[in-house]
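In: next comes the sequence, and after it the predicted model I'd like to discuss.
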Amino acid sequence: MPNNRNVNWRWLWQFVKPMKKIHAFMLFLMLCQCVITLAVTGVQKFIIDDVILGQNYDKLPLYIGLFIVVFLLFLVLYYAVAHYIYFLRMETQHLVAAKFMSAVLKLSQKDLHEERTAAFVHYMREDADNVAQVLTNRLPRGIQHLFYVVTILSIFSQMGFGIVIASIGLILIYLVLGKYTAPVVRKAAREISEERSKLGILIEEGITSTREVLSYGRQQWEKQRYHTQFQALYKKVEQEGKKANLQILLTEPMKWGIHVALLGFGGYSVIQGRISLGTFLVTYQFIAQLINSFQNLFNFSMDISRGLSSAERLQKVIAKVKSSEGTYMQQGPVSEIVFKKVDFSYELDRQVPVLDNLSFTIPMGKKIAFVGTSGGGKSTIAAMLIRCISPNGGEILADDVPLLEWQQEHWMKRIAFVQQEPYLLPASVRDNITFGLPSADIAIRNACEQAQIHAFIQEMSDGYDSIIGERGITLSGGQRQRLALARALLRDPEILILDEATSALDLETERQVMKRLDSIRAGKTTLIIAHRLSTILNADLIIVLDKGKVAGMGDYAQLLNSCEPFSRLVSMDREKQYSA
């Protein structure tokens, strides 16, 4: 259960600081709004006592004009405060979401896998807005209500200490009620937020897995999952409703009792001539505003916990990003990458190492292939090179500098990575190839021709402007892979990593793609992870991995005669091709 005391207010301040002057100005307007609201009430005393009861009717236009001016000021301030709250809320939500998104993009593979993807979406959408609400609305409103209380008590002090003591008694009653009811209501609100989050995640994941649900005929099962989670949310809402009703049952009779007592006491005082009718009516309204301010402060103490719980969730994710992202930057190309006694195992099974004391050197400007049986560590090596995961032991050096000491963005600009199941945007072909990189049409076309996908794109209804759907659903597996390859080639990277990037292509298309790739990547570093050994016949260096260790290194001919694991892989590959 989140504990709000763990939330770092300095951490929240970073979202206020960029616009602190606007925050301060908005708070000033809110306090002016308080004064104007009290003035609207105060003017009524003079209208009643001086004009109506004092029969000074010539003063009526003056007081009516004053009332109108004060009321117009109130409307202007009301509009201005609403405008600044909305503006600051949107800007703050943008700052929080940008900070969170930046952190998510830097999270390790381990941290990403520990959290459901839909949960990140919920954090980004719901929690970022809750934090913005706290900083731009709830907290300023709390200060505003506190100002109301202090100001009204100051006014009451001019009328006599009896009413001040009665008001302090009212404060003490609310404090006692708050002490016993606020934690209960706060806990219920937090549980509802968690259940609502779970329901939102379930809905998003259900929509994402629609094809699988339909193909396996599990529609009823999916409905039942939704029904079960909705019932869990409903029970929490019902429990909160009962607790909120209990709170109302305790506070409402007290509020109305105070009103009745004030009417009786004030009315008697007017009859006795101790106070004027105007003073009585204004005091009655002030008491009503005071009670309302107490109630709002009471609600504020509970509402803010919801936002602080959201802040804590965001802070925990952002805190997972290592404070040091590396600072080393190098102008020239990298000459070699060295794996030095690298160990790695995944959290699910620490006893089984994926990489075991692995050492080898990757020379630059060559075509390097990694082969081995599934689970041998090939994709893990690729993930380490793109800084998704880090070794449990040993280190990776690029030109004798530990990879973790390289500035991350600087390092990643040198690399393009194409995986077996590439992610594609639900956008146009052109947008998926450029992926935010400004590029001329001729460069895009060249990259597509190199990836053997240009002719197919030309046949599409809108060519490069054709929309390919969610995750490229309108394309075949091979077309998605070639589109991702074109995306990588457009960047002409110093290091190109292909992780089963042509596995969905037929043999002839794959042969043409690899032949073109060899031509345009001559003298550049290309790292290939492949099960089809036909793609690496002409590799300059083949590194054979077996159970997390290097079983052999050399070219195709050398390994075929000297490395038994490689010979076995070749035999298996030939059997597959023959069967096909």
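Out: On my side now, so go ahead.
In: switch to C-alpha atoms for all contacts and neighbour counts from now on
Out: Will do.
In: give me the secondary structure label for Q458.
Out: Of the three states, Q458 takes helix under DSSP: H, G, I helix; E, B strand; the rest coil.
In: so how many other residues sit close to it?
Out: For Q458, the count of nearby residues is 12 (other Cα atoms under 10 Å).
In: surely it meets Y464?
Out: Yes: using Cα atoms under 8 Å, Q458 is in contact with Y464, at 7.3 Å.
In: and the gap between the one residue sitting closest to the centre of the chain and V104?
Out: Centroid-nearest residue in the chain: M124, 2.8 Å away (criterion: Cα atoms, centre = their mean). For M124, the distance to V104 equals 10 Å [Cα to Cα, to the nearest Å].
In: then F15?
Out: From F15 to V104 the distance is 18 Å (Cα to Cα).
In: so for these two, which residue has more residues nearby?
Out: Per other Cα under 10 Å, whichever of F15 and V104 has more neighbours is F15, with 20 against 17.
In: contact partners for that one?
Out: T92, L95, V96 (Cα atoms under 8 Å, 6 or more residues apart in numbering).
In: of those, which belong to helices?
Out: Judged by DSSP state H, the contacts of F15 include T92, L95, V96 as members of helices.
In: of the residues you listed, which is the most crowded?
Out: Counting neighbours by other Cα under 10 Å, the top entry in the ones in helices among the contacts of F15 is T92, with 24 neighbours.
In: wait, that residue sits on V16?
Out: Yes: the criterion here is Cα under 8 Å, and T92 meets it with V16 at 7.5 Å.
In: which stretches in the stretch 1-150 of the chain count as helices?
Out: Along the stretch 1-150 of the chain, the stretches classed as helices by DSSP state H, counting those that start in this stretch are 9-13, 20-46, 60-104, 109-114, 117-122, 128-133, 139-157.
In: looking at the ones you listed, which one is packed in the most?
Out: Most buried of the helices of the stretch 1-150 of the chain by mean neighbour count (mean count of other Cα atoms under 10 Å) is helix 128-133; its value is a mean of 24.
In: what residues does stretch 94-113 touch?
Out: With Cα under 8 Å, 6+ apart as the test, stretch 94-113 has contacts from 15, 124-125, 128, 131-132, 314, 317-318, 320-321, 347, 387-389.
In: next, the one to line up against it:
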Amino acid sequence: MKLKNNSFLNTNRTFLLTFSRPYRFTFIGGSLLVLVSVVTGALPVRLVQHFIDALKAGTLDQAHIRKTVLEILGLALISAVLLFYQRRWITSASRLIEYDIRKRAFDFLHEQPAAFYVKHKTGHIMSRLTNDLSQVREMIGAGFLHLWRTGLNGAVIIGMMLSMNFFYAAIPLLPVIILPFASATLMMRLSRMYAAIQEKLSHMNSVVQETFSGIGVVKAYGREAWRLEQFKRANDDYYAATMSMARLMGVIWPLFAFIAALSVILLLFLGGRAVIRGEMTLGTLTALNIYLVMLTWPLIGFGWVVSMIQRGMASVKRLREFFLENEAPVYQGSFSFQEGTIEVKKLSYRYPGSDKDALVDVTLTIPEGSRVALVGTVGSGKSTLVSLLSRIIDPPTDTIRMNNKDINDLERRSYREGVGLVPQETILFSDTLQNNLEFGRNTSPERLSEALAISQLGRDLKDFPQGLETRLGERGINLSGGQRQRAAIARALLRDPRLLILDDCLSSVDTDTEAEIISGLEAFFKGRTVLVVSHRVSVIRGSDYIYVLDEGRICESGNHDSLMRQKGLYVRLYEQQLLQEGEA
């Protein structure tokens, strides 16, 4: 389902109506089936009433028995068929609505910039897409179905009871009428408790997700006990909240059962005496008792339905607020990617929530088809500049231009298609090695072999159990750091990018393999614009131009030889690297 604008976020009601509208006829059809099934479900009781009255009067014969049995059987079959289709239609519609919302949420998350994921923990995002979405589905499906059925059931049964004997029906109904109001009041309290439980569950999910996504670091530092203690606190909070809810539930159901029993006692006491006095037939008393039992538990369930709807609406509110935190730029650009000279002019950037600029007044040029390098100490702003150039983060207006156009005016997807980025932190997915390399693209065997050869990953295939079909663990945990980096290089090469950005992507590779990769990349670099970020001088010394960053500013620039003559930060970094290699 495609949404043309964000008007669906105006209110909770518009949110629900927007996603429900495509399935409105399914809900109307299901509602009509509920109406018919409620009536057909109530009619057999009247047949039982007449059957007992005939038996008491001595007028019951074989024909009457066969007729009553066949009528009840027919009504039961009709009710069963109607019940099947009403549940099927309404449940299917609720599942499709859940599907549409989840798809929209996934598209929404893809549109968000990096700053969005700084503010929102992965565990909280997962809680919205799983727990909250399940609550919305249950409200739209089971909640709507039971609310409509309970209302119709109450109206039809109460109407039939009062039509049979107004007085002896009205008195036993008084305690029962209390049930939906008492149930709704108590369920409102349960709903508030449930919202608190959801928040604690969301926090616990975040602790679990962060622990196991960083399990290598946890084990390396021997901090299992510390993370276990954090999980224990989150788990204890969740347990305490659920037990509070369980204690309240333990009081509610016995109370409701007592009220229901009180209604039956009133009916049997008053109705039994009326039968003895001849004021009411035995069949009528039996029918009233059956109707009372049929009415009691749906009315008790009314509070459960109200609670389900409240939980669902609370989840709708959370989902709507989630969508409202949209940080994706409204303007997505109108020009396609066009290779050309990249000019960065007086670029300054500060991360949201930070009190310090990551980049300050940066100006540089990356000519088309050239190889330019960035070098600097840790925290100097290299990766920030890479994020801006690759549009992981959108730069301030008119600070980065390509082919004399602001890159913010280039259509985002088109721009990213033209860029091949090998980031510092390699992210691989729980899929086969080949699927990770191709990344959703169909690649010819020749190009795949070339990328494997340049990245020096091909020589390791013999060590993988199923070669390219080897399934990787989460984030490629079953590969070494060097293998993950080489896989990322191969993945970027297969994109055939016009702008290739290598962000310190050889830090986990040994020097011999590094030399072989650099040698293989030389031919690939020809005719492409290349930006290399590294702290290793061996990687960048062949660059046409080198910019040295320090505390977010460009402090030196030139080629390797000219920078060596300047005897500045570049020389100190170079000598430091030589010293480290000598010690190694």
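Out: All right, it came through fine. Keep in mind that this is a model prediction, so the values were computed, not measured.
In: what about the corresponding residue of structure 2 for the residue nearest to the centre of structure 1, distance to F212 of structure 2?
Out: In structure 2, the residue matched to M124 of structure 1 (TM-score structural alignment) is L129. Distance, L129 of structure 2 to F212 of structure 2, using Cα to Cα: 20 Å.
In: do G340 of structure 2 as well
Out: Counting by Cα to Cα, the gap from G340 of structure 2 to F212 of structure 2 is 43 Å.
In: between those two, point out the one with more neighbours.
Out: G340 (19 against 12).
In: and that one? What does it align with in structure 1?
Out: In structure 1, G340 of structure 2 lines up with S335, judged by TM-score structural alignment.
In: then A257 of structure 2?
Out: Match for A257 of structure 2 (TM-score structural alignment): E252.
In: list the contacts of that match.
Out: Applying Cα under 8 Å, 6+ apart to E252 of structure 1 gives no contacts.
In: and what of the one 10 residues further on?
Out: Contact partners of L262 of structure 1, counting by Cα under 8 Å, 6+ apart, are Y284.
In: do the same with L133 of structure 2
Out: Here L133 of structure 2 is in contact with E98, I101, R102, S315, L319 (Cα under 8 Å, 6+ apart).
In: rerun that using 10 Å as the cut-off
Out: By Cα atoms under 10 Å, 6 or more residues apart in numbering, the residues touching L133 of structure 2 are I97, E98, Y99, I101, R102, S127, M139, G312, S315, V316, R318, L319.
In: I'd assumed the last one was in a helix, is it?
Out: Yes: counting by three-state DSSP, one finds L319 of structure 2 located in a helix.
In: hang on, it packs against H124?
Out: No: using Cα atoms under 10 Å, L319 of structure 2 makes no contact with H124, being 11.2 Å away.
In: now the contacts of L133 of structure 2 in a markdown table, with distance to G58 of structure 2?
Out: Output for the contacts of L133 of structure 2, formatted as a markdown table (distance: Cα to Cα, whole Å):
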| residue | distance to G58 of structure 2 |
| --- | --- |
| I97 | 57 |
| E98 | 58 |
| Y99 | 60 |
| I101 | 63 |
| R102 | 64 |
| S127 | 65 |
| M139 | 51 |
| G312 | 55 |
| S315 | 60 |
| V316 | 60 |
| R318 | 65 |
| L319 | 65 |
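In: if we can go back for a sec, the match of G340 of structure 2 reaches I362, doesn't it?
Out: Yes: at 9.0 Å, S335 of structure 1 counts as touching I362 under the criterion of Cα under 10 Å.
In: rewinding a little: nearest to R223 of structure 2 among the contacts of L133 of structure 2?
Out: Compare each of the contacts of L133 of structure 2 with R223 of structure 2 using Cα to Cα and the shortest gap goes to S127, at 26.0 Å.
In: can you name the residues that contact the closest residue to the closest one other than its chain neighbours?
Out: In space, and not counting its chain neighbours, S127 of structure 2 is closest to S202: 5.6 Å by Cα to Cα, 6 or more residues apart in numbering. S202 of structure 2 is in contact with 121-128, 131, 196, 208, 234, 238, counting by Cα under 10 Å, 6+ apart.
In: and stretch 497-506 of structure 1, which stretch of structure 2?
Out: Counting by TM-score structural alignment, stretch 497-506 of structure 1 lines up with residues 501-510 of structure 2.
In: quick one: end-to-end distance for that stretch.
Out: Using Cα to Cα, the end-to-end distance of stretch 501-510 of structure 2 comes to 20 Å.
In: buried sites along that stretch?
Out: Neighbour-count burial for stretch 501-510 of structure 2, with 16 or more other Cα atoms under 10 Å as criterion, is recorded at I501, L502, D503, D504, C505, L506, S507, S508, V509.
In: point out the ones among the residues you listed that are inside strands.
Out: In strands, judged by DSSP state E, the following of the buried residues of stretch 501-510 of structure 2 are found: I501, L502, D503.
In: of these, which is the nearest to R227 of structure 2?
Out: Nearest to R227 of structure 2 among these, counting by Cα to Cα, is D503 at 31.3 Å.
In: residue in structure 1 matching L388 of structure 2?
Out: For L388 of structure 2, the aligned position in structure 1 is M384, judged by TM-score structural alignment.
In: for the host helix or strand of that match, enumerate the helices and strands it packs against.
Out: Here M384 of structure 1, judged by DSSP states H and E, is contained in helix 378-385. Packing partners of helix 378-385 of structure 1 (3 or more Cα pairs under 10 Å, 6 or more residues apart in numbering; DSSP states H and E): strand 336-344, strand 355-363, strand 367-372, strand 393-398, strand 415-418, strand 495-499, strand 525-529, strand 541-546.
In: could you export those strands as CSV, including distance to K187 of structure 1?
Out: Below are these laid out as CSV (distance: least, Cα to Cα, whole Å):
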stretch, distance to K187 of structure 1
strand 336-344, 41
strand 355-363, 46
strand 367-372, 53
strand 393-398, 43
strand 415-418, 46
strand 495-499, 48
strand 525-529, 51
strand 541-546, 53
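In: list the contacts of I381 of structure 1.
Out: Counting by Cα under 10 Å, 6+ apart, I381 of structure 1 has contacts F339, V342, F344, V354, L355, F370, R387, I389, S390, P391, I529.
In: rerun at 8 Å
Out: No residues are in contact with I381 of structure 1 under the rule Cα under 8 Å, 6+ apart.
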